[in-house]
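Chemist: what's the 3D shape of this:
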Amino acid sequence: MPMTTDPAPRRRSYRTAAVVVGSAALVVLAVWAAESGWSLRDRRSPFGNWEVVTQQWAPVPPADSPAANEPTSPAPVPPPAQADEGAADEPTPAAPTDRLADRPADRPADLAAPETPVPDAPAATAATPEPEEDEPARQITASEPEAEAAPALLAPTSDQQIRLTFAPLVADAAPAVVNIFTHRTVQARATSPLFNDPMFRRFFGPGMGPPGGQHQQQQNALGSGVILRADGLVVTNHHVIDGAEEITVVLADRSEHPADVIADDAHTDLAFLQLRNVDTPLPTLGLADSDAVQVGDLVLAIGNPFGVGQTITMGIVSAQARSAGGISDYSFFIQTDAAINPGNSGGALIDVDGRLVGINTAIYSRSGGSMGIGFAIPSNMVAAALNGVESGAPGLRPWLGADGQSVDAAMAEALGLGRPVGVVISQVTQGGPAARAGIEPGDVVLAIDGHEVDDAQGLRYRIATLELGTTAPVELWRDGALATVTISVEPPVEDPPRQETVLSGRSPLTGLTVVNLSPAVIAEYGYSGPLTHGVMAAEIAAGSPAARLGVQPGDVVLSVNGRQTDSVTALVDALGQPSGTWQIVVQRGERVLQTVVSGAY
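Modeler: Alright, predicted model coming up:
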């Protein structure tokens, strides 16, 4: 039988040895503590301070100074600034001005960290006495290890710091953002389920439409809007209410109001509604200066995405003066990464002061949902449109009376500019504001009213947002030097008269409504291309030969069968000549389309 040993005595001996060693260590520690004056009541560890209070390091006094052996306390920090009157008890919203708070304490004065309340220092610590005049405090150099201070990482010490929230801001701004529901009747083609079968499609051919003709169908849409006046004036997007037969606006308190369109401008994609049955003053949003908005500023988007109800999303200003073609004739938008989805159109983009900086308009998306690229019409454009509404002339905007193109890198080098910026003028309208101010072809417009002009879109935007009846300085680059002229801010003139005419007869342009070109007509249709002559297409009758030809409102008919059309009268005369073949030249923006049509009409 194998022999065994009892391990218990060995374990007891190990335990006894551990107790003896531990007791000896405690005795040594107690003796050291008694000699150094440290006790368990002291908040300091025997191996150094364990509680970081401020990280504001004070100069170390000389070793022979009376203050060398005295504990130090951080310099007192003034209490945080009080919020606006009436909001002292509310938690402060997350302020973008505090975004530098995580930098070291030795930052420059203009980047100083926000003042943070500091808890009372422990009783065991005393303030460091000021050094005597004949014994200045020693300055710590970068080579000394004492100067290596860690970045300030302070835990929140107050309810306001812990509860950083946008709730007070949203509570003030959100009631001024409304939901808009529209109803319209559209013509829909009756379809048969058989036409989903490939065999039937192959039999009838790709050009044969399904039978059944047209029928009327009710279509509902939704969007958002912003109350600008307490009497119920609401701004939204043109595309939200375009073609609507009935508009209902739902306020934050769920009350419903019918609304009338009092101004609608497809060129800016803005529309203004007037609510009916408004008995009490409504909450409103004030307009901010969108030119003061900077990339990186914090913004909130408020709207009704997908009809789920009022929703607030947060983001920053991603870019300014962003071009987004096809949305409006003034492609000058604020870009944001705040989530914007279908239903947000017409809603508010606000800053941290609760002011309107833009009207949410469009998104860039491959899926139909937010991808972090949203666009808002700047509030300064909204203000310009609002001035027109309140003055009784909605849609009336200033004009420059000059056209040009953006300066590219090659042009900038040839003109002696340091970088590609501005618009080089190619055409000046006789008698217009630019001509009277002395602007000539070849001049480069660098700035208008103190705002830099980057490109042709920026030039159009800056002119459109000027206040009618005033003057504005224009900075030019002319012959290698800077020059400044002053233009009068005035509406375009309608000269020659419109002479609105509906074309008839047997021609490819039958069903087209045309008007004479004038500065007022060019501005009304938002035409951006260079023009020397032609007739403006105003409306096209559905199903007409002109509609089948592909003519669109805003196109300019330049010639018919080689005959230049300088007026409506000249166009009517050219179309009155019988022809079996028609050659029609149309300008659309900066493109010219020549079409040859054969056959009788």
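Chemist: going forward, measure contacts between C-alpha atoms and count neighbours the same way
Modeler: Noted.
Chemist: might one say that residue 226 is in contact with residue 176?
Modeler: Yes: between residue 226 and residue 176 there is a contact at 5.8 Å, judged by CA atoms under 8 Å.
Chemist: ok, the two, which is more surrounded?
Modeler: Set side by side, residue 226 and residue 176 show more neighbours around residue 226, with 30 against 25, by other CA atoms under 10 Å.
Chemist: nearest residue to the more buried one in space, please, no chain neighbours.
Modeler: The spatial neighbour of residue 226 that comes closest, neighbours along the chain excluded (CA to CA, 6 or more residues apart in numbering), is residue 177 at 4.6 Å.
Chemist: please give the structure of this sequence too, so both can be compared:
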Amino acid sequence: MISKRTTGFSLLFTIALIGFVTGLTFNFSELHSETSITKPIDLSQNPAVKQLQTFSEGFAVISEAVTPTVVTIFSTKTEKVQQFKFNDPLFDRFFNPRQMPQERKSQGLGSGVVVKSDGTILTNNHVVEGADDLQVKLSDGRTFTAEVIGRDPKSDVAVIKIDAENLPSISLGDSDKMRVGEWVLAIGNPFSENLNHTVTQGIVSGIGRSEVGITAYDNFIQTDAAINPGNSGGALVNLKGQLIGINTAILSRGGGFAGVGFAIPINQAKEVMDDLISQGKVVRGWLGVTIQNVTPELKEAMGLEVDKGILVSSVLANGPSEKAGLESGDVIIELDGKDVEELNSLRNKIAGKDPGDVVKLKVIRDGKDKTVKVKLGELPEDIAEWQRTKGKSSGNSEDLFGMKVKPFNEDFAKKFGLDKSEKGVIVTLVHPNSSIFSAGIREGDLIQKIGKQKIESLKDFKKATENISKDSPVAFYIKRESGSLFLAVNLG
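Modeler: Below is the predicted model:
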């Protein structure tokens, strides 16, 4: 039997417990209510975020200002296609191959930049080369037929013009002042007309990039701003909205963008453009030498005591450097008082000067410093033709068609892996821009016949080359370490 005292205590405890639970429930609900109405995140007043917004606004302002100066270029080319020929009457009856077209039209897409309000446009040579028709579409939708003012395949620069006035034009920057790490924007028309005026951003990844095999005068700005097919000829601009490069190529294993793009520096492109507009061609300074880098192996083999410089491989007969006294084996260490360390840099600097300019070369000859002043000539369109008409030969060698040959002897046989009993003249140098090089002739080849003339001496070589026709290919029979072969050389 439960006492009344115990019953009263139980009732009191139950009431207290209910009150505690009720109070806990109320407090939890209140807490939950407070946390469910938190405010949205707002970083608009954060100083760091404000800085980013200002930076982003800068990109937008530059893009809006520069985009109207970038144009889309449509090229149409006529290409010849090989006609199918079958000696099969049944095939002729059903397909009539003689009626198949021998020409076809191909379409190309590229970009360009308006550099003058009168419709002058800067682009790449490969965008317009071989085109039968060029159409330029502006950012406002208008389309014009363009004419080619001039092209320079060696630098991959071209200038075209449309009949328009008061066009928005871009201001030119100074590409020599660009530094690795600076922000840049690339603007162009990748892949399709539907993606026109695409803007990408990145930084300058490198400057003075050479020996990448794109042009004869490689000197590129490297960037990681996305450049894709169709961007060629487009604008690379700095954060001042100034043109500092013409987008030209990418380095990629699969054909897509891989973070390595190249643009022609605007200072170089402008020099080419000015020549094309004023003269219709590019006039370049010329030393009249072939040069190569000094490798550690050459340094040791030739006993050169230099840590820098460019080795003169040969001096072209009757050229500017020969007249000035430069010699094969000289090591050029300075150009006009500035150090010379890289081959392409020297070549580009010389090419950027005018014929008639006098340059001062500091060279090392026989271990001693010597200064040679060279009055530059004009770089010939065809080195081989220049040598043929204006060059001269020395008594123990012959310079012709962009190559140098000497009498074959035991030393050459040992050097090039040939039998010392062979007859002919040995090729000791081939100019890379010559038709001889294009035909496949290389240093170390032993020329034994030209046409039907056997070659056993320099006298035979001179006689065989005196009346070579430029209108048709000439057969050169050569022997090299790997065997003998005929090569067709077109000297025209």
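Chemist: report the set of residues contacting both of residue 226 and residue 176 of the first structure.
Modeler: 284, 285 (CA atoms under 8 Å, 6 or more residues apart in numbering).
Chemist: I figured the residue nearest to residue 226 of the first structure hits residue 302, correct?
Modeler: Yes: the pair residue 177 of the first structure and residue 302 qualifies as a contact (CA under 8 Å) at a distance of 7.0 Å.
Chemist: between those two, which is the more surrounded one?
Modeler: residue 302 (32 against 27).
Chemist: verify the stated contact: that one with residue 315.
Modeler: No: the pair residue 302 of the first structure / residue 315 is not scored as a contact, 11.5 Å apart, by CA under 8 Å.
Chemist: if we can go back for a sec, which residue in the second structure lines up with the residue nearest to residue 226 of the first structure?
Modeler: In the second structure, the residue matched to residue 177 of the first structure (TM-score structural alignment) is residue 70.
Chemist: which residues touch its match?
Modeler: Listed by CA under 8 Å, 6+ apart, the contact partners of residue 70 of the second structure are 111, 112, 113, 114, 138, 139, 187, 188, 197, 234, 235.
Chemist: are any of these buried, and if so which?
Modeler: With neighbours counted by 16 or more other CA atoms under 10 Å, the contacts of residue 70 of the second structure contain buried members at 111, 112, 113, 114, 138, 187, 188, 197, 234, 235.
Chemist: the third one -> the first structure?
Modeler: Taking TM-score structural alignment as the alignment basis, one finds that residue 113 of the second structure is matched in the first structure by residue 226.
Chemist: show me what contacts that match?
Modeler: 176, 177, 178, 234, 235, 236, 284, 285, 346, 347, 348.
Chemist: so which strand or helix has the fourth one?
Modeler: To tie it back to what came earlier, the one meant is residue 234 of the first structure. Assigned by DSSP states H and E, residue 234 of the first structure belongs to strand 233-237.
Chemist: and for the helix or strand following that strand, what's in contact with it?
Modeler: Sequence-wise, the next helix or strand downstream of strand 233-237 of the first structure (DSSP H and E) is helix 238-241. Outside helix 238-241 of the first structure, the residues that touch it by CA under 8 Å, 6+ apart are 182, 221-223, 247, 264-266, 269-271, 345-346.
Chemist: average offset of the strand holding residue 234 of the first structure relative to the second structure?
Modeler: Following superposition, strand 233-237 of the first structure is found to deviate from the second structure by 1.6 Å on average (mean CA distance after the TM-score superposition for the first structure).
Chemist: related to what we said a few turns ago, can you tell me the element the match of residue 113 of the second structure falls in?
Modeler: Going by DSSP H and E, residue 226 of the first structure is in strand 214-229.
Chemist: could you list the buried residues of that strand?
Modeler: Buried positions in strand 214-229 of the first structure, judged by neighbour count with 16+ other CA under 10 Å: 222, 223, 224, 225, 226, 227, 228, 229.
Chemist: got those residues as CSV, with distance to residue 450 of the first structure columns?
Modeler: Formatted as CSV, the buried residues of strand 214-229 of the first structure follow (distance: CA to CA, whole Å):
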residue, distance to residue 450 of the first structure
222, 39
223, 36
224, 34
225, 31
226, 29
227, 30
228, 27
229, 30
